[in-house]
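Chemist: Need the 3D shape of this:
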Amino acid sequence: MTATFFHRLGAIIILLWLGLGLAACSNFVKGGDNRHNVPLPGSVVQGLRNMGSTPNEGMVVRMFKEESVLEVWKKTSSGTYNLFKTYEICAYSGDLGPKFKEGDRQSPEGFYTITPGLMNPRSSYYLAFNTGFPNKFDRAHGRTGSDLMVHGDCSSRGCYAMTDAGIAEIYALARETFKGGNSSFQLQIFPFRMTTANMAKHATSPHMDFWKDIKEGHDYFELTKTPPVWDVCEKQYIFNPTATGPLDAAGPCPPSVQTPALTAKLKADEADLAAKAEAARLAAERKAAEEAALKARGEAVNGFFSGIGENIGGLFGAPDAQAGAQATTGMPTATTQRP
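Modeler: Sure thing, here's the model as predicted:
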């Protein structure tokens, strides 16, 4: 009986300890290191006020790998979002493209929803928030990974690393957004700024279909300055679906709402991308043809001079050949004297 009692007591203590540990990762805690509760600088508050916003308003975070920047956008009194501040990404892991599996040291791309439970005030990397990877899209494709963070310390092993000063301000902006009654903020992660020039530059990438998929959400935000509602169906992102309620990630897609401006932009960009890709293909063919012609000319010149060298060598080598022939036949040469 006594042993059973102590086993149960030990289990209760472990559960309480785990509960406290999880709470420390998911809530704004008090006491001890107070870096997660440091107030926003007055200059930040004034900057928000100048653009018609406040710390309590909604926000959107956008990240661009190739440019190594993180943008914080804040909701304004007009109902749309304005760019508030751009921060340098100190480091990220892997190459352009999404994350596929645990341990591939690849930083994710896509659309993610950040809630208070994903904030980490006790990060070993100063402060952090979890990206929420794998999201619904990632899970639909069987992708795996854990603890993919945006954090400080300027060191990455699959995460996005900021400077400590940068993550401190971003963290505080997120904290105040949640305190303002917002249940989440949207995190958008792209390989690069989604222009047709950049898309064409990476036209041969195996990730192109995925990038075209998330480009619609990127362009919607660019045009409307409001975050798109996103979901997953047919194993791809869908933006602003007409259906209510969550979609089956592998099921058929319902219609989606596209503004005339977005429809026109997507169509124009697709045509522009096709034209740029064709121009790049023709340029590559011309370059290959020029290199082949240059190589052929080089081989012809080398062959020509090699032939001349052989002929000259033959001329200078004739007397030796004559002498060899005379030695074999015993015939006198023109310079032999008679006794």
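
Chemist: Could you use CA atoms for every contact and neighbour count after this?
Modeler: Will do.

Chemist: what about Thr328, distance to Phe133?
Modeler: 89 Å (Cα to Cα, to the nearest Å).

Chemist: Kindly list the longest helix within this protein.
Modeler: In the chain, taking DSSP state H as the definition, the longest helix is helix 260-316.

Chemist: Now the second one, please; I'll put the structures next to each other:
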Amino acid sequence: MDRIDIAKKKHLPRILATLQQLGIYNDQLEIQFLGIKSQQLLQLWVRNTGDTSFQLYQQFPLTAFSGTLGPKEKEGDLQIPEGNYYINRFNPKSKYHLSLGINYPNEEDLFLGRTGSDIFIHGGSTSKGCLAIGDEAIEIVYLLALMAKDNGQKEIPVQIVP
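Modeler: I've put the predicted structure just below:
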């Protein structure tokens, strides 16, 4: 069994029950993330396709934090970026259990001369500019992101604020 199948076996019944409690249909699921650096939290928000507002699904504490408040400026500065991004890749074989890539640097970052690469939401408890949330949490987050993608959500927003 691969990591995703194991995660489904562990978490899918609870995920589906929580979505149902929120009035979210799993085949209409859309999600977005809000990373709050000052609180060291990642929030996951959900809605049905076509709804105008999102509901908070769950908050996940960061298991590691690097850098300080303020944007990522260059490769190797250990800063977590700040801005509006989206998930640009799914990595089921990450060295941090599972991971979701963030499109850093985006166009605004490039315009401002910011550099860097390989920023992820991932499992584990170490960070060099990423949003580390632990293995259990990334399993839940990854499954919900995969469901949203499979339902046709082309871009999954990730907003990171100080």
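
Chemist: re earlier: residues in structure 2 matched by the longest helix of structure 1, start to end?
Modeler: Per TM-score structural alignment, helix 260-316 of structure 1 has no counterpart in structure 2.

Chemist: got the contact list for Arg122 of structure 1?
Modeler: Arg122 of structure 1 makes contact with Ala24, Cys25 under the criterion Cα atoms under 8 Å, 6 or more residues apart in numbering.

Chemist: Compute the distance between the residue mapped onto Lys136 of structure 1 from structure 2 and Ser117 of structure 2, please.
Modeler: Mapped onto structure 2 by TM-score structural alignment, Lys136 of structure 1 lines up with Glu107. Taking Cα to Cα as the measure, Glu107 of structure 2 falls 13 Å from Ser117 of structure 2.

Chemist: Report how many residues lie close to the aligned residue in structure 1 for Gly134 of structure 2.
Modeler: Correspondence of Gly134 of structure 2 to structure 1, assessed by TM-score structural alignment: Thr163. By other Cα atoms under 10 Å, 19 other residues sit near Thr163 of structure 1.

Chemist: next one: the one 5 residues further on
Modeler: Under the neighbour criterion other Cα under 10 Å, Ala168 of structure 1 is assigned a count of 22.

Chemist: now do Lys265 of structure 1
Modeler: Neighbours around Lys265 of structure 1, by other Cα under 10 Å: 16.

Chemist: Does Gln59 of structure 2 touch Gln40 like I think?
Modeler: No: using Cα atoms under 8 Å, Gln59 of structure 2 makes no contact with Gln40, being 10.1 Å away.

Chemist: Name the residues of the longest helix seen in structure 2 that are buried.
Modeler: For structure 2, the longest helix by residue count, based on DSSP H, is helix 3-21. For helix 3-21 of structure 2, the neighbour count (16 or more other Cα atoms under 10 Å) marks Ile4, Ala7, His11, Leu12, Ile15, Leu19 as buried.

Chemist: Quick check: the first one touching Ser94?
Modeler: Right, Ile4 of structure 2. No: contact criterion Cα under 8 Å: Ile4 of structure 2 and Ser94 do not qualify, at 11.6 Å.

Chemist: can you give me the helices in structure 2?
Modeler: Secondary structure of structure 2 (DSSP H): helices at 3-21, 107-111, 135-150.

Chemist: how distant is the first one from the center of its chain?
Modeler: Computed by Cα atoms, centre = their mean, to the nearest Å, the separation of helix 3-21 of structure 2 from the middle of its chain amounts to 17 Å.

Chemist: what's the closest non-adjacent residue to the most centrally placed residue in structure 2?
Modeler: By Cα atoms, centre = their mean, structure 2 has its centre lying nearest to Ile121, at 4.8 Å. Sequence neighbours aside, Leu131 is the residue nearest to Ile121 of structure 2 in space, at 4.7 Å (criterion: Cα to Cα, 6 or more residues apart in numbering).
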